[in-house]
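Q: Return atomic coordinates for the entry below.
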Amino acid sequence: MKKNVYDILLERGFIEQATHEKEIREILENESVKFYIGFDPTADSLHVGHFIQVMVMMHMQKAGHVPIALFGGGTAMVGDPTGKTDMRKMMTSETIDNNAIAMKEQINKYVTLDGEKGIAVNNADWLRNLNYIEFLRDVGKHFSVNRMLTAECFKSRMEKGLSFLEFNYMIMQSYDFLELSRRYNCKLELGGNDQWSNIIGGVELIRRVDSKPAYGLTFKLLTTSEGKKMGKTEAGAVWIDKSKTSPYDLYQYLRNVADADVRNCLCLLTFLPMEKVERLSALEGSEINKAKEILAFEFTKIVHGEEEAIKAQEAAKALFSAGNKSDNMPTTEMDKSSFKEGIGLLSLLTQLNLTASNGEARRLIKQGGISIQDKKITDPQMTVTLELFENDSLIIKKGKKTYHQVKIS
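A: Here you go, the predicted structure:
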């Protein structure tokens, strides 16, 4: 008997909260449900943490349901206060629109958004030209300020100050659900567990205004066993866009997760059957590294395709073998003339995105965390010159497992 996608998501550990668990399971069992997930285009790429939402969409579409990917061209102009200690920086509408286009192209690689099996929409279409007074009269009257202030996303900001601009965010997101319900008969909103208050707002608005069924479901954020959000490194976010984070670096990021996080990542970031997940998660000692290699390969394959995953895997293995094959290592090509007078190592490390700043590069060198051509570097003032290159190649190692090749021509 075919499993209900609700039970698949539950078994893999995605689901955290549901507004109407019994009804949601029933509609997912008996009909093709239109559901939506919102993506505020605050950058031109998703990072690993965001990809949980894409995985959920893939599971749901595979089960015959219809995803609506909502890009927040309107809401991103306000900024979601959820999980933020300070107000978001304002972006121009042009930047937001460009980010939304890039995100849509990215998500379309994983989820079919052809207008039938899946739909892509932008809330700028209805939010940017709203009549404010009509909006307050028709929608705002259904929201209690006292109740909104009890929402976790607002409570955590009250001491530092919450702008009226951000206070509108919950109402705008709730209105998105109402619009999607009216336009597409969307019945279900999904989101991270930090969106619970906003999702409840939309569910209640639809039921109150249109007397139609509406449901909400949240899933866990990608965190470590210590509760820290995953998807960040010393050098910044681990992006899905390979021009920002190479397939090799993505592979290495997953290959290096803590032992305690292996099971969670295998459940949420791969489509491996649960029997195999449990078997791999049960490995102990150095054997757990096999599970990490499978995790890294499977996720890199989902994001970048099998060919890139194989290259990343081969490059990772080669670096720990005698041959040190560097063909598939993350590589930056630079002009030979740049090194005639030399480039400061601090500047080079930052330029290659191995460190986020010269200060971080200096600390790393002093801690013995940088090697060039297999020689540990101890002088932060070092200049990298042509003499250091071998066959027009320079290999920099950061920490124990991160490698980067500079090729000159």
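Q: From now on I want contacts and neighbour counts done on CA atoms only, so please keep to that.
A: OK.
Q: quick one, helices of the stretch 51-200 of the chain?
A: Ranges of helices in the stretch 51-200 of the chain, per DSSP state H, counting those that start in this stretch, are 51-62, 93-107, 124-127, 132-138, 145-148, 152-155, 164-167, 169-184, 196-209.
Q: Please point out which parts of stretch 215-225 sit buried.
A: Within stretch 215-225, the residues that count as buried by 16 or more other Cα atoms under 10 Å are Tyr215, Gly216, Leu217, Thr218, Phe219, Lys220, Leu221, Leu222, Thr224.
Q: from those residues, which is closest to Val238?
A: Leu222 (12.7 Å; Cα to Cα).
Q: That closest one reaches His47, doesn't it?
A: No - the pair Leu222 / His47 is not scored as a contact, 11.0 Å apart, by Cα atoms under 8 Å.
Q: just to revisit the earlier point, okay if I get the helices of the stretch 51-200 of the chain as a markdown table plus distance to Leu269 and mean neighbour count?
A: Shown next, in a markdown table, are these (distance: least, Cα to Cα, whole Å; neighbours: other Cα atoms under 10 Å):
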| stretch | distance to Leu269 | mean neighbour count |
| --- | --- | --- |
| helix 51-62 | 7 | 20 |
| helix 93-107 | 15 | 18 |
| helix 124-127 | 31 | 16 |
| helix 132-138 | 40 | 11 |
| helix 145-148 | 33 | 11 |
| helix 152-155 | 27 | 18 |
| helix 164-167 | 32 | 15 |
| helix 169-184 | 27 | 21 |
| helix 196-209 | 22 | 20 |
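Q: here's the other one to compare against:
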Amino acid sequence: MNAVIDELSWRGLIAHSTDLDALGAHLDEGPITAYVGFDPTAPSIHMGNLVQVMVHRALQKAGHRPMFLVGGSTGLIGDPKQAGERVMNDVDVVAGWVERIRAQVGRLIDLEGPNAGTLVNNLDWTARLSTLDFLRDVGKHFSVNRMLDREVVKSRLDTGISYTEFSYVLLQSLDFRELYRTHGVTMQTGGSDQWGNLTAGVDLIRRSDGARVHALATPLLTKADGTKFGKTESGTVWLDPEMTSPYAFHQYFLNAEDAMVVAYLKVFSERSREEIEDIAAQQEDKPYLRIAQRALADDITDLVHGEPERRSAKAAAAALFGRSELGELDERTLAAVSRELGAARVEVGQGLPSVVDALTASGVVPSKSAARRAIEEGGAYLNNQKVIDPDAVLTDSDLLAGRWAIVRRGKKTVGAVEVLRG
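A: You can find the predicted model right below:
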């Protein structure tokens, strides 16, 4: 078996392939160019997209050339989804998202050297394509019967699907053919939910150009209960630090469930097979040490946000629970931590709130009487300092970066308040 196929298989990154043996032989013939497309339906890519990035990083390490397509045109249309018709975003908004995602992806792949990665935008070739040319040159190769047989289309027939979304598969297939013709791309990857789109592109190239190309789909990552991986109660885990802070990002993976953490480590860490197998053995022997979770959180945060942000995220977590000084955290990290804690905003005029008010407003205690009781019992903390006076009032020196105070009840119940001066 081809070495990179073997590596991807061991890491659990292969769900489907048009022909795995043929693909392996093709990879053995010499460096190939493979692509994956990301539609800008938001200002950032997310964890599902990062799975594809990891596939292409592995291909690039094996000497192949990765190409990332950001869908300036397909992002204006929207791939059909089970839930119903997508809302079309403004053209200028999508254009802005394209640039943000291009910059984001460009930091995750090597864009220099003999097998440098390439970034492309499909608006560059679809914008100049006339409707007649599109229908004659692309549409004639597609059977409506087969398009109707796609699972997502069948699921939408009762509720309705627009012609726009119905024809999305033609645009994605056109992308593959355009990249095959202009860049020699012979392989496309995507999630297993994209399998119909992937194989449609393969078929278009076979029908129109008489050439054989390949498609490979990765599994959709899930949690142990079958729910979608990369989702939290507050929403999607994004790679943009303004949408999911490095602190929240690191915490998400630090809290990965024992049953799935090694599988996630194989996907998102570039540690060797031997090292991951050693971590897995330690995890099984002493799961309470959370060795795999720590390795996963550190590796993926280093990759996406960089080592300095990872160190800041770990310092913030340590400071929250009294293992280091909160005052040493920078304002950006404090803002992220406070946001994740759901900091209560307290508007003040002349005087600052009492510690009792801060404990209550933050939600770490249910009432003012419970706050006073926590203080009297020695279980209340302000910025990791034990509070002994039930009548204590916050002072300016208590406000971290002049705005926030972290309050805690016992060892683990933490909250925050943000003081807004009138």
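Q: for the helices of the stretch 51-200 of structure 1, which one sits closest to Ile288 of structure 1?
A: Proximity to Ile288 of structure 1 (Cα to Cα) singles out helix 51-62 among these, at 23.0 Å.
Q: average gap between that closest one and structure 2?
A: Once fitted to structure 2, helix 51-62 of structure 1 is off its aligned match by 1.2 Å on average (mean Cα distance after the TM-score superposition for structure 1).
Q: And the residue nearest to the spatial centre of structure 1, how far from Pro41 of structure 1?
A: In structure 1, the C-alpha closest to the average C-alpha coordinate belongs to His50, at a distance of 2.4 Å (Cα atoms, centre = their mean). His50 of structure 1 is 12 Å from Pro41 of structure 1, where distance means Cα to Cα, to the nearest Å.
Q: Next: Val54 of structure 1.
A: 15 Å.
Q: and if you look at Ser144 of structure 1?
A: Counting by Cα to Cα - Ser144 of structure 1 and Pro41 of structure 1 are separated by 28 Å.
Q: Show me which of the two is the more surrounded one.
A: Pro41 (25 against 9; other Cα atoms under 10 Å).
Q: Which of the three states applies to the more buried one?
A: Classification of Pro41 of structure 1 by DSSP: H, G, I helix; E, B strand; the rest coil places it in coil.
Q: ok, it - contacts?
A: By Cα atoms under 8 Å, 6 or more residues apart in numbering, the contact list for Pro41 of structure 1 reads Phe71, Gly72, Gly73, Ala76, Ile96, Asp97, Asn99, Ala100, Met103.
Q: ok, and those in structure 2?
A: Contacts conserved in structure 2 for the contacts of Pro41 of structure 1, counting by both residues aligned by TM-score structural alignment, their matches' Cα atoms under 8 Å: Phe71, Gly72, Gly73, Ala76, Ile96, Asn99, Ala100, Met103.
Q: from what I can see the first one touches Asn123, true?
A: In other words, Phe71 of structure 1. Yes - taking Cα under 8 Å as the definition, Phe71 of structure 1 is a contact partner of Asn123 at 6.4 Å.
Q: who's more crowded, these two?
A: Phe71 (25 against 22).
Q: Any figure for the gap between that one and Phe299 of structure 1?
A: For Phe71 of structure 1 relative to Phe299 of structure 1 (Cα to Cα), the value is 24 Å.
Q: Check Gly73 of structure 1 too.
A: Separation of Gly73 of structure 1 from Phe299 of structure 1 (Cα to Cα): 29 Å.
Q: who has more neighbours, the two?
A: Each of Gly73 of structure 1 and Phe299 has its neighbours counted (other Cα under 10 Å); Gly73 has more, 29 against 23.
Q: With adjacent residues omitted, what lies nearest to that one?
A: Ala124 (4.6 Å; Cα to Cα, 6 or more residues apart in numbering).
Q: next one: Gly201 of structure 1
A: Nearest non-adjacent residue to Gly201 of structure 1 (Cα to Cα, 6+ apart): Ser174, at 5.3 Å.
Q: After alignment, which residue of structure 2 pairs with that neighbour?
A: By TM-score structural alignment, Ser174 of structure 1 lines up with Ser173 in structure 2.
Q: all helices for the stretch 301-409 of structure 1, in order.
A: Under DSSP H, counting those that start in this stretch, the stretch 301-409 of structure 1 gives helices at 306-319, 345-351, 358-366.
Q: how about the ones you listed, which one is nearest Gly13 of structure 1?
A: helix 306-319 (25.2 Å).
Q: For that closest one, list every residue counted as buried.
A: Judged by neighbour count using 16+ other Cα under 10 Å, the buried positions of helix 306-319 of structure 1 are Glu308, Ala309, Ile310, Lys311, Ala312, Gln313, Glu314, Ala315, Ala316, Ala318, Leu319.
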